[in-house]
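Participant: how does the following fold in three dimensions:
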Amino acid sequence: MTTSTASTASRVSARFAAITPSATLAVDAKAKALKAQGRPVIGFGAGEPDFATPDDIVEAAVQAAKDPAMHRYTPAAGLPALREAIAQKTLRDSGYEVDPASVLVTNGGKQAVFQAFASILNPGDEALLPTPYWTTYPEVIKLAGGVTVPVFAGADQDYKVTVDQLEAARTDRTKVLLHCSPSNPTGTVYTPEETRAIGEWALAHGIWVITDEIYEHLLYEDAQPAHIVALVPELANQTLVLNGVAKTYAMTGWRVGWMIGPLDIVKAATSFQSHLTSNVSNMAQRAALQAVSGSLDTVHLMREAFDRRRQTMITMLRQIDGLEVPTPKGAFYAYPNVENILGRSIRGTVPTTSAQLADLILDEVEVAVVPGEAFGPSGFIRLSYALSDDDLVEGVGRVQELLAEAR
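Facilitator: Okay, the predicted model is just below:
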């Protein structure tokens, strides 16, 4: 037997070795593992609706599974009927027309995110990333050869970056801006005026915009839809729009997303996808076709439940001394600032980072939250309210009791 002298680290490519695993999925997996051991863990980690996929959508997949035509390869860019339906849905929901040829159906929203960045970034190009950010964005930018430039906005700014901040971060290497509203992880929502200003700034400087609109239907209180291409139509030729069925229709496991953009970019991304995965599962595509073509009545019912849970969570979190809790007006996340808790003794432990605090919360009261380090700077935690009302009250109640002991 030949013994290799190569180290374990060198066996993995530098590109893959540099990837940080998804922190949100790691927290969710740990919570589920503890539950499997019989521990009464309540998980606020996963960004996943707790509702079942609506029956009509499931039935569309069942019928597709019985259709021999769906047992074969189909176009890598997506079923023509689904691409047409996504174009029609964009007109209905976002207020602007899209050529179905400009739509690429992907294996979930994450594939759309990667292919969007990979299709426009060259090595050394800079991507402006409003921070706190979804944990996957910087990893994808890195894989695409780009350089992440964080632009931080704290709780005092409602987690929204300004045009002045973006301009201060811009260099001659700036290629693209990521825009996500409603936001994961903060739940913040940019107003139409704020969105238009950002779009006009990007247009003036020839900067691409990748806009992630996966939470578009989850808006609360006075939050209004704000689609950057509709507000700044001239930006269409330098914008990639990302979306999918996961959050809106409780279809996270179905893995259907899409990107919309200029024809040359979509064609290049389609060529890449033809080698990487080819077409998305036909049964999932037919389910997505039913989702985007159907009524939004069930979506509105789910939103009402999320809104009720949102209000409960915010009320309870604000009862904890030391937490600063901006009001999330979109998605299904709360993102409290916990800096005033850090450095205080809690049951004999003094957490100095939000990661340490999250570990303490899980160990002491069996509640899983995601620390701010997953989304940028320490000093914050993310809690999803996409879980049952009873579990929400029980889980936040446990956190209240624990943090009340901070000295």
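
Participant: alpha carbons only for contacts and neighbour counts from here, please
Facilitator: Noted.

Participant: I'd assumed residue 295 was in a helix, is it?
Facilitator: No. According to DSSP: H, G, I helix; E, B strand; the rest coil, residue 295 belongs to no helix; its state is coil.

Participant: next one: it from residue 83, what distance?
Facilitator: 18 Å (Cα to Cα, to the nearest Å).

Participant: have a look at these two and say which one is more surrounded.
Facilitator: residue 83 (24 against 10; other Cα atoms under 10 Å).

Participant: OK, contacts around the more buried one?
Facilitator: Neighbouring residues of residue 83 by Cα atoms under 8 Å, 6 or more residues apart in numbering: 100, 101, 103, 104, 105.

Participant: doesn't it fall inside a helix?
Facilitator: Yes. Using three-state DSSP, the secondary structure at residue 83 is a helix.

Participant: quick one: the helices in the stretch 1-150 of the chain?
Facilitator: Along the stretch 1-150 of the chain, the segments classed as helices by DSSP state H, counting those that start in this stretch run 14-17, 23-36, 55-65, 80-94, 108-120, 136-143.

Participant: figure out which of these is closest to residue 195.
Facilitator: helix 80-94 (13.5 Å; Cα to Cα).

Participant: pull out the buried positions in that closest one.
Facilitator: Using 16 or more other Cα atoms under 10 Å as the test for burial, helix 80-94 gives 82, 83, 84, 85, 86, 87, 88, 89, 90, 94.

Participant: next, format those residues as CSV and append distance to residue 233.
Facilitator: Output for the buried residues of helix 80-94, formatted as CSV (distance: Cα to Cα, whole Å):
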residue, distance to residue 233
82, 24
83, 21
84, 20
85, 21
86, 18
87, 16
88, 17
89, 17
90, 14
94, 12
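
Participant: one more to line up against the first:
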Amino acid sequence: MNISDRIASSRPLATTAMHGRAEALRNAGERVIDLSIAISHFPAPGVVLDAVGTALAHGRTMPYTEVGGAVRVREALCAKLRLENGIEASSDEIIVTNGCKQAYYEALYALTDPGDTVAVFRPYWPAYLATAGLLGLKVALADLPETLTPATLAAFGKVKALVLNNPHNPSGKVFTRQELEHILDWAAAGGTHLIVDESYEHLVFEGEHISLAALCQGQRDWRDIGIVTLFSASQSYAMMGWRIGFALAPRNIVGAMQTLQGPITAAAPHLSQVAAAAAFASGAPHAMMADYRLRRDLVLRHLAEVPWIALRAPASGPYLWGDVRALTLDTVGFAERLIEQERVALMPGDALGVPGFIRIGYIADDQATLLEGVRRIVGFGERLRAATP
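Facilitator: The predicted structure follows:
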């Protein structure tokens, strides 16, 4: 039996595919160091485990909630937005989803029609393009600049929506207030929707994360511009496997997202919603971030003298974005040979739209394993360099 045309040309996400290869090797008994994605070595916060334990102990394991999430959970998320992000919202402007990917898919589905064009900065999180492809959308790409200006945005031309990742994966860029103001002015002038992924809001080392919707004051309301803001517990609270996130959007867009979510998954699991409410009420994960900073700087020191890789200390995020063009532009081949020969997985820049770069996750496993993975990468690169004419 043939599969449909709309899925036949699609491919699994490169990020999940590389992680899947690493897992398959582990299941076969191989020791693999997986730096391809960011899976925290931290457990979920204690307040999350306590909240879920209490719910279980009292039998509060509701089979279903409203599709958009339990009212008390959405009200708790409104409080989080007000206190942490400076955004006033009501519970009917919140939808709780099975992770940020679902929120993104639903937002893009609700805001666009097949044939529309969405704008994305490169390098990008691969799911942005994969989802656009599934929905029959065109994608306008532009290289992420050091400093975003009105000219940067004007180069996109007329687009239906801009997908903005702030803080940015994989570069670690944290957009400044002025850059965000440029985006608001451009969107308001062109009638462009904004989908803002703020999943890494708490993973900031330098600078300040500012929610785009919080800048809409006075006559310029985030609802009128059409801003959808996405949040996730996965990275900020080391809850990757809980698959829980939420979106803030104008109520008509939330209603459209619920219409889509209903027949696909219905509500997110109630216990995951309980966990999300506890996580987002717990504030910034200071201890976790101190550990991440130490790891970031440790890897940077070990790679500082390696001649074929150029790295900057990222202002945010769980990744290092390495320029290896002095060694090779074929980073797909680099990554493939690395996992085959050294049993180390990382993400080739091609998968994120920029050949000649690699993405290294540094928050998994213990420090000794992390450094062993870095040593294997360096050793492999040195052999490749020596063999290159």
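
Participant: quick one: TM-score?
Facilitator: In this superposition the chains share a TM-score of 0.93, using TM-score structural alignment, normalised by the length of structure 2; 380 aligned residues with a Cα RMSD of 1.7 Å.

Participant: picking that back up, and the contacts of residue 83 of structure 1, which of them are buried?
Facilitator: Using 16+ other Cα under 10 Å, the buried ones in those are 100, 101, 103, 104, 105.

Participant: now do the first one against residue 77 of structure 1, distance only.
Facilitator: Relative to residue 77 of structure 1, residue 100 of structure 1 is positioned 10 Å away (Cα to Cα).

Participant: and residue 63 of structure 1, what's its match in structure 2?
Facilitator: The alignment partner of residue 63 of structure 1 in structure 2, by TM-score structural alignment, is residue 54.

Participant: dump the residue contacts of that match.
Facilitator: Listed by Cα under 8 Å, 6+ apart, residue 54 of structure 2 has no contact partners.

Participant: picking up where we left off before, of the buried ones among the contacts of residue 83 of structure 1, which is the nearest to residue 272 of structure 1?
Facilitator: Proximity of these to residue 272 of structure 1 (Cα to Cα) peaks at residue 104, which lies at 11.3 Å.

Participant: which ones are touching the nearest residue to the closest one once chain neighbours are set aside?
Facilitator: Among residues not flanking residue 104 of structure 1 along the chain, residue 77 sits closest, at 4.9 Å (Cα to Cα, 6 or more residues apart in numbering). When contacts are counted by Cα under 8 Å, 6+ apart, residue 77 of structure 1 touches 103, 104, 105, 106, 270, 273, 274, 278, 279.

Participant: do you know how far residue 77 of structure 1 is from residue 94 of structure 1?
Facilitator: When residue 77 of structure 1 is compared with residue 94 of structure 1 (using Cα to Cα), they lie 22 Å apart.

Participant: what's stretch 144-160 of structure 1 in contact with?
Facilitator: 114, 117-118, 121-132, 138, 141-142, 161, 165-166, 169, 186, 188, 190, 324-327, 336-337.

Participant: which residues does the residue most central in space within structure 1 contact?
Facilitator: Closest residue to the average C-alpha location of structure 1: residue 184 at 4.9 Å, with Cα atoms, centre = their mean. By Cα under 8 Å, 6+ apart, the contact set of residue 184 of structure 1 is 133, 134, 331, 333.

Participant: just give me the match in structure 2 for the last one.
Facilitator: Under the alignment (TM-score structural alignment), residue 333 of structure 1 maps onto residue 319 of structure 2.

Participant: tally of neighbours for its match?
Facilitator: Neighbours around residue 319 of structure 2, by other Cα under 10 Å: 23.

Participant: which parts of structure 1 are strands?
Facilitator: Taking DSSP state E as the test, the strands found in structure 1 are 42-43, 103-106, 126-131, 147-152, 174-180, 208-212, 239-244, 257-260, 333-334, 367-368, 370-371, 381-384.

Participant: reformat the ones you listed as TSV; add distance to residue 221 of structure 1.
Facilitator: Compiled in TSV, the strands of structure 1 are given as follows (distance: least, Cα to Cα, whole Å):
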stretch	distance to residue 221 of structure 1
strand 42-43	26
strand 103-106	31
strand 126-131	23
strand 147-152	25
strand 174-180	19
strand 208-212	21
strand 239-244	23
strand 257-260	27
strand 333-334	15
strand 367-368	28
strand 370-371	25
strand 381-384	18
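
Participant: count the residues that sit near residue 57 of structure 2.
Facilitator: The number of residues packed around residue 57 of structure 2, counting by other Cα under 10 Å, is 10.

Participant: how near is it to residue 73 of structure 2?
Facilitator: Distance of residue 57 of structure 2 to residue 73 of structure 2, given as Cα to Cα: 19 Å.

Participant: which residue in structure 2 aligns with the residue nearest to residue 104 of structure 1?
Facilitator: By TM-score structural alignment, residue 77 of structure 1 lines up with residue 68.

Participant: could you check how far that match is from residue 267 of structure 2?
Facilitator: Distance, residue 68 of structure 2 to residue 267 of structure 2, using Cα to Cα: 6 Å.

Participant: one more: residue 89 of structure 2?
Facilitator: Distance, residue 89 of structure 2 to residue 267 of structure 2, by Cα to Cα: 20 Å.

Participant: more neighbours: those two, which one.
Facilitator: Per other Cα under 10 Å, whichever of residue 89 of structure 2 and residue 267 has more neighbours is residue 267, with 23 against 19.
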